[in-house]
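J.: no sequence on hand, only this structure:
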């Protein structure tokens, strides 16, 4: 609201002049604050509540920013911390196979870890959350003992990242959109805008560097010996490979995760085999497994020893996935996008 202060035009005494001067200053401050407030609203920096948000088919209405959030995956945790929301977090869980980015470590260390894997309903409720945020659908499932409906029946808001929605193709735009959504829910829109600009700038820099180059055929190896677990064209990792100047050999397959045959991989003759680094088992052990697969012996990747790696923390839709695109480009096109020193 803008407050107007009437300033006297005639001064009858020194004391009145002084009062008018003070009033004038107050008017200037009020005008400046009102202008700043209007500007913030115009730029989308203030959330208007009540706010309706749809995530993966569930729409919820927020009357105010959540104050006690729990995150159930590392990507959700890092999204919150990227937006400076560590002080709104009362618990995290499910860091298995992933590392929190060094830029978030000090804030992360102040947040209670409810469980190494998915927390039980009792562990979750003990944190007294008003908002539970998962990066994948298994964060809200009957097997964990807390579905979205169960939590909502208790008055707890839930949010599922777009990547958690099944049967939908993923795009790199999913992450900027998610940053904006969480920013809006928590009324930290300026922080979200800053994070989106940083993310987009990193990805655009990579795309510009590799534009027009030959695109190596890439097979992403997750795990498996009898049949490899990998990603299809609907996976977030697949669009990361594309942005980094590669081509997923299964890009035309309408699936996210799945198993294929080694013969199918060999027929595609990948130039590079990209290995998910889960910390355990090690990348070295996975490379040894791949070298022992007879069907792959004559592929370019095996014959030339062309292996690339990416940590699970960077290969999933979190704010650091832009760094993941950079790391892939450094390995796919070291001449065009040399590794940072």
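T.: Received, thanks. Source: prediction; values computed, not measured. Numbers count the residues shown, from 1 in each chain.

J.: please make it C-alpha for all contacts and neighbour counts, starting now.
T.: Noted.

J.: any buried residues in stretch 138-149, and which?
T.: 138, 139, 140, 146, 147, 148 (16 or more other Cα atoms under 10 Å).

J.: do stretch 83-101 as well
T.: With the criterion 16+ other Cα under 10 Å, stretch 83-101 contains buried residues 83-86, 88-96, 98, 100.

J.: ok, structure two:
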């Protein structure tokens, strides 16, 4: 168990033991040794970057990459002074060029068995430890190329573990405990806001993007972050696949006839359907999609990409979707 350090509501403080180095961690099936508090971190993934900022560690971050949208508002100023290596996946050479003593990643597809940036062993062979978010590997199989398959549902406990483990790595565990506690309180408040207003188990689909707008869609699977949000609000994900973001044809989506379609909004432009305007145009003009109940009755909700990633924005996603369901009159 980690020693707890929590800012109590009464104003009292429980003090934690400082981190003793070298620190040994089990991370995504690998043993990681941190020799001292890192001073030069490259963060590959917006959610990991924002957690580092929230822990007051922006001055340790020497490079970032993989951005789906603007940085969260509280961190705009500090982020402006941090080098962005790439909007999407950076090269292995670009990461090493910053001489990091730690590399963090949100997703195993960037640093993992099929790493788009590199394999973990390529970094560890050079003496650079890697920390990948537990939310992308605990209860998840990343052995095949792609976004992975969930063997157990995502929960926010994995994000809280992520925060606390980074608190240990950087010897800022009191800050980490405070952040995790505050996030849990916000999550509880968002869920409570729907109490007494059941959404009647509404069928919902979450559309992330598509390689070809008229082709199959990347939609949220049954056990990932969006499914967690839907479950907490009492609505039903029409997609049963355990894949993180399965490709599903519109005929199959039409057969489920979701009452609400959630469109993911992002700044990334890797695929044409990354653009919400493109998604909307397709829904309103495609002969199959335009017949969906959600489209005919204009029950289309836009959710920021940050809400669909395992991080600080997940809580905002719960709150935003609850608000939108109420506005549509779908939550009593």
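T.: Cool, the structure landed. From a predicted model like this one, the values you see are computed outputs, not experimental measurements.

J.: please work out the TM-score for the two chains.
T.: Superposed pair, TM-score by TM-score structural alignment, normalised by the length of structure 2: 0.82. Supporting alignment: 297 aligned residues with a Cα RMSD of 2.3 Å.

J.: want to throw the buried residues of stretch 138-149 of structure 1 into TSV with distance to residue 209 of structure 1?
T.: As requested, the buried residues of stretch 138-149 of structure 1 are exported to TSV (distance: Cα to Cα, whole Å):
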residue	distance to residue 209 of structure 1
138	37
139	37
140	40
146	45
147	44
148	42
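
J.: which of those lies closest to residue 50 of structure 1?
T.: Among those, residue 148 lies closest to residue 50 of structure 1 (Cα to Cα), at 20.4 Å.

J.: aligned partner of that closest one in structure 2?
T.: Under the alignment defined by TM-score structural alignment, residue 148 of structure 1 is paired with residue 120 of structure 2.

J.: same deal with residue 123 of structure 1?
T.: So, by TM-score structural alignment, residue 123 of structure 1 is matched to residue 94.

J.: show me what contacts that match?
T.: Residue 94 of structure 2 makes contacts with residue 85, as judged by Cα atoms under 8 Å, 6 or more residues apart in numbering.

J.: roughly how far does it sit from residue 104 of structure 2?
T.: Look at residue 94 of structure 2 and residue 104 of structure 2: by Cα to Cα, to the nearest Å, they are 14 Å apart.

J.: ok, residue 68 of structure 2 next?
T.: Counting by Cα to Cα - residue 68 of structure 2 and residue 104 of structure 2 are separated by 17 Å.

J.: what does residue 130 of structure 2 give?
T.: Applying Cα to Cα to residue 130 of structure 2 and residue 104 of structure 2 gives a distance of 6 Å.

J.: before we move on, what about residue 247 of structure 2?
T.: Where residue 104 of structure 2 is concerned, residue 247 of structure 2 sits at a distance of 28 Å (Cα to Cα).

J.: again, but for residue 22 of structure 2
T.: With Cα to Cα as the criterion, residue 22 of structure 2 and residue 104 of structure 2 are 18 Å apart.

J.: residue 38 of structure 2 too?
T.: From residue 38 of structure 2 to residue 104 of structure 2 the distance is 11 Å (Cα to Cα).

J.: how about residue 329 of structure 2?
T.: From residue 329 of structure 2 to residue 104 of structure 2 the distance is 42 Å (Cα to Cα).
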